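> Predicted coordinates and the sequence they were generated for:
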Amino acid sequence: MVDVGIDPATGKRKQLTRTFDTLKAAKAEYARITNRRHEGTFVSPNKITVNEWLDQWLAKKAEDLEETTIYNYAVTLGRVRGKLGHIRLQELTEDHVETWMTWALREGRVRGGKAGTGLGVTSVEMSLARLKDALNRAVTRRLVAVNVAQEVTIPRKARKAERRTKKVLQPWNVAEVHAFVLAVKDDRLYAPLLLSLMGLRPAEVCGLRWSDIDLNAATLDISNTRTLMGNKTVVEKDTKSMAGERLLPLPALVREALKEFRATQAAEKLAAGEAYSGSGYVIVDELGAALNGRQLRVRAYKIMDENGFRRVRLYDVRASCLTYLANSGVPDHILARWAGHTNVKTTKKWYVKPDVEDLRPAAEAWGGLASLATPFSEKL
């Protein structure tokens, strides 16, 4: 029997009892436990399972993170729970995590595609990252001695195999954006769709209120978002980050479209009478009820399909805007501010995606280099 510390819940001394066949073995274990306790590395035995710890960890994280972020964490860890959740936390091994990762890459999909096929590398990597975070906290809480998932990584072969087979969706180029603008010019949601083309996130477009727009000063105050959680529940909250809260100037085209849309809504309110809800949001239906991101997306897809346009996500249109601004020489600090990012590195890494035509000036510049070259035979 050996003291292993104080129970934080009761304040009483905690003791651990072990039984051995020989006195020598008992003394060795006593010394090992005592030394680890003095070093601060001793972990008291417990029966907490992986699922139970993940529940506790998520509950604690929920005190600091947005509801939508916690939902995404829960979905991400849900991929882990089925295979690893029943295992006791202290019995979880690196082999367990490696085996789960291999299974997930080969046959871990249960939704969003054909069941039984492999999950994408990014999905598995996100699940691993969240599991590592949770296990790191378990180490800090002295629930486990080490993070057994810390060194588990996606094999390079798996990454390369996915790159060979996965089609990379390029954002719309300038010509495609122009064609889309012409196609939606007479659509009721012309103005909200132009806001998407300005590079606003779908949640920012849906969260805009008329009180956020100053048509006289031609400015747009982005401070509120409406996010669709689980494709069903609308969550209204502030912007994704402090940098996301920003005041943008309205391009003349968007300003005029918003003026027309406000006039349209005034006429709809007059026609509907008491049936009009008057929510105050910019993007609403004919009775004033706020529309969500899925409804905006469905309308955009319908327009794309009807006109034979290449289908892209509204979020990818954000990349079209930021790529064009970057190619047009907009300074980095302005580009990051427009995007709502703290650091322009984020903007350039994820949203600036030049296509082959964007690279054409580089080819022309190289042509100047080659034309200056003098053949060696002429020198002789």
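Structure's in. What do you need?

> use CA for all of it now, contacts and neighbours both
Noted.

> who are the neighbours in contact with residue 251?
Each residue near residue 251 by Cα atoms under 8 Å, 6 or more residues apart in numbering is listed here: residue 218.

> can you give me the helices for the stretch 1-150 of the chain?
Using DSSP state H, counting those that start in this stretch, the helices of the stretch 1-150 of the chain run over 23-39, 50-61, 67-84, 94-107, 121-140.

> Not counting the longest one itself, show me its contacts.
Applying Cα under 8 Å, 6+ apart, the external contacts of helix 121-140 come out as 53-54, 57, 73, 76-77, 79-80, 101, 104-105, 144-150, 153-154, 158-159, 162.

> next SSE after that helix?
helix 156-165 (DSSP states H and E).

> Return the distance of that following helix from the chain's centre.
22 Å (Cα atoms, centre = their mean, to the nearest Å).

> contacts for it?
120, 121.

> next structured bit after it?
Assignment by DSSP H and E places the next element after helix 156-165 at helix 174-184.

> Could you count how many residues lie near residue 13?
Other residues near residue 13 come to 11 when the count uses other Cα atoms under 10 Å.

> That one is in contact with residue 2, isn't it?
No: the pair residue 13 / residue 2 is not scored as a contact, 10.4 Å apart, by Cα atoms under 8 Å.

> Out of the contacts of helix 121-140, which end up buried?
53-54, 57, 73, 76-77, 79-80, 101, 104-105, 144-150, 154 (16 or more other Cα atoms under 10 Å).

> buried sites along stretch 178-192?
180, 183, 184, 189, 190, 191, 192.

> between those, which is nearest residue 47?
residue 192 (53.5 Å; Cα to Cα).

> how far does the helix or strand encompassing the closest one sit from the chain's center?
Per DSSP H and E, residue 192 falls inside helix 190-197. Taking Cα atoms, centre = their mean, one finds the center of helix 190-197 at 22 Å from the center of the full chain.

> what's that helix in contact with?
177, 181, 184, 202, 205, 254, 257-258, 261, 282-283, 300, 314-315, 317-318, 320-321.

> ok, and here's another one to check against it:
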Amino acid sequence: MGKRTNTARWTGKMWRIDVQQDGKRKSFYSSRPGRTGQREANAKADAWLDDGIAARAPKVADAGKLWLHEVEVTTCTTNYRPTESRWRNWILPAIGTLRVNKLTDQDLQEVINNAYTAGRSRKVLKLLAADMRAFCKYCRKAKLSAYIPEDLKIPAGARYKGKTILQPADLVKLFNVDTTTYRGQTVQDEYINAYRFQVLTGLRPGELLGLDWADIHGNTVNVCRSINIIGEETCGKNENAVRSFQLSTLARHVLEEQREATGGVGSVFHILNEQQYYRRWKAYCTANGLTQCSLYELRHTFVSVVKTLPAGEVKDLVGHSEDMDTFGVYSHALTGDAEDTAQAVNGVFLQVLKNA
């Protein structure tokens, strides 16, 4: 069976699409202007290709099990788990009983619309759209369907989930108070330098856990591994996660204190796992009256503080691609060279702490 991997194109007079199946090539046309004509030509091609698909293609629920198994064996656990959850909670209830070769853009759009109506964030809606496109691609590869989603839209009113960041008064406390409460007693917080270093560098929580002293050479930090939420060592969230950056003066001072406390061998911060780290961070916030925020929001705090710096410099520091909207996603309201960037970061933090 052939499968359509392209879409109709306007020739100047009409829409045309060329497809091939079992060595036979055919062209389909539509003279209707606009996207209506494009969809019509594509539908004709799909109908012809569908002739090579089994008369009773599997239901979405059955094909979905096979697709999820492929996701599980070809990606990491931390990607599979949320994908499976979105499938089970949003996609399966809406289209699970439909045949894969009968799906339409409207069927998939309703999944997104239902999640939007339920108040899910723009990020979740985009992930749902990506999941369904990936599922349809799997069905085409498995010769279960020739359907290609072409017109899925994220509702204009969808917004990214609001984030909480540390405010200047919180930062003053963070950099001046070393103690926390443990079993009713005021004690030294063993992770105080981890909190400070994460705020000063914008490291992801997993990158902080995976940082070894061997990764630090003078003023240069090489980020080359991450420990995920279930304790697995990975190469990081994406290809941009592996990176190097220069330490600001404040960050270097924090590391010097950590080296004196731990001896500078093996793991930098000796954190057992992310869950324990988060519990200790929450306890520190409660004990010292800091705004409660997540570990990942310490990264948001960093980007918010340095948002006056050039976007290109900040992308390199936090491991974002060129097309990532770093400030749009990570920056929130506050009440040339690698060394230049490091000192610029240092100056911004000193100014915030001084003004607070």
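Here it is on my side, so go on. These figures come from a predicted structure and were not determined experimentally.

> Report the TM-score for the pair.
Once superposed, the chains reach a TM-score of 0.67 (TM-score structural alignment, normalised by the length of structure 2), with 284 aligned residues with a Cα RMSD of 3.5 Å.

> which residue ranges form the helices in the stretch 201-350 of structure 2?
Remark: helices assigned in the stretch 201-350 of structure 2 by DSSP H, counting those that start in this stretch are 205-210, 249-262, 274-288, 296-305, 311-318, 326-330, 338-355.

> Nearest to residue 46 of structure 2, out of those helices?
That would be helix 326-330 among the helices of the stretch 201-350 of structure 2, by Cα to Cα, at 38.2 Å.

> Any buried residues in the closest one, and which?
Buried residues in helix 326-330 of structure 2 (16+ other Cα under 10 Å): 326, 327, 330.

> same check, this time on stretch 330-341 of structure 2
330, 331, 332, 338, 341.

> so which of the residues you listed comes closest to residue 49 of structure 2?
Nearest to residue 49 of structure 2 among the buried residues of stretch 330-341 of structure 2, with distances taken as Cα to Cα, is residue 330, at 44.5 Å.

> What does that closest one correspond to in structure 1?
The criterion is TM-score structural alignment: under it, residue 330 of structure 2 has residue 351 as its aligned partner in structure 1.

> what residue is smack in the middle of structure 2?
For structure 2, the residue sitting closest to the mean C-alpha position, by Cα atoms, centre = their mean, is residue 237 at 7.6 Å.

> counterpart of that one in structure 1?
Here residue 237 of structure 2 is matched to residue 240 in structure 1, going by TM-score structural alignment.

> before we move on, what about residue 85 of structure 2?
So, by TM-score structural alignment, residue 85 of structure 2 is matched to residue 75.

> What distance do you get for that match to residue 170 of structure 1?
Using Cα to Cα, to the nearest Å, residue 75 of structure 1 is found at 27 Å from residue 170 of structure 1.

> again with residue 128 of structure 1
27 Å.

> More neighbours: which of the two?
Ranked by neighbour count (other Cα under 10 Å), residue 128 of structure 1 and residue 170 place residue 128 first, with 24 against 14.

> Give the equivalent position in structure 2 for residue 317 of structure 1.
So, by TM-score structural alignment, residue 317 of structure 1 is matched to residue 298.

> so who does residue 252 of structure 2 touch?
For residue 252 of structure 2, the contacting residues are residue 219, by Cα under 8 Å, 6+ apart.

> Aligned counterpart of it in structure 1, please.
That one, residue 252 of structure 2, aligns with residue 255 by TM-score structural alignment.

> Check residue 273 of structure 2 too.
Checking TM-score structural alignment: residue 273 of structure 2 goes with residue 292.

> I'd guessed its match sits against residue 206; true?
Yes: with contacts defined as Cα under 8 Å, residue 292 of structure 1 counts as touching residue 206 at a distance of 6.0 Å.

> So for the two, which residue has more residues nearby?
Neighbour totals were compared for residue 292 of structure 1 and residue 206, and residue 206 leads with 28 against 23 (other Cα under 10 Å).

> Structure 2: which residue goes with that one?
When structure 2 is aligned by TM-score structural alignment, residue 206 of structure 1 is paired with residue 209.

> What separation do you get for its match and residue 278 of structure 2?
Taken as Cα to Cα, the span from residue 209 of structure 2 to residue 278 of structure 2 is 12 Å.

> swap in residue 142 of structure 2?
As defined by Cα to Cα, residue 142 of structure 2 lies at a distance of 42 Å from residue 278 of structure 2.

> same thing with residue 77 of structure 2?
Counting by Cα to Cα - residue 77 of structure 2 and residue 278 of structure 2 are separated by 20 Å.

> same thing with residue 257 of structure 2?
From residue 257 of structure 2 to residue 278 of structure 2 the distance is 21 Å (Cα to Cα).

> More neighbours: which of the two?
residue 278 (16 against 12).

> What sits closest to the more buried one if chain neighbours are left out?
In this structure, residue 278 of structure 2 finds its nearest non-sequential neighbour in residue 295, 6.5 Å apart by Cα to Cα, 6 or more residues apart in numbering.

> I'd like to know how many residues surround that neighbour.
Residues near residue 295 of structure 2, counting by other Cα under 10 Å: 23.

> Contact partners for it?
205, 278, 281.

> ok, residues contacting stretch 180-190 of structure 2?
By Cα under 8 Å, 6+ apart, stretch 180-190 of structure 2 touches 178, 179, 283, 284, 287, 288.

> what do you get if the cut-off is 6 Å, keeping everything else the same?
Stretch 180-190 of structure 2 is contacted by residues 178, 179, 284, 287 when judged by Cα atoms under 6 Å, 6 or more residues apart in numbering.

> Spatially, which two of the buried residues of stretch 178-192 of structure 1 are the most separated?
Greatest spatial distance among those (Cα to Cα): 183 and 192, at 14.1 Å.

> So which of the helices of the stretch 1-150 of structure 1 is nearest residue 367 of structure 1?
Of those, nearest to residue 367 of structure 1 by Cα to Cα is helix 121-140, at 39.0 Å.
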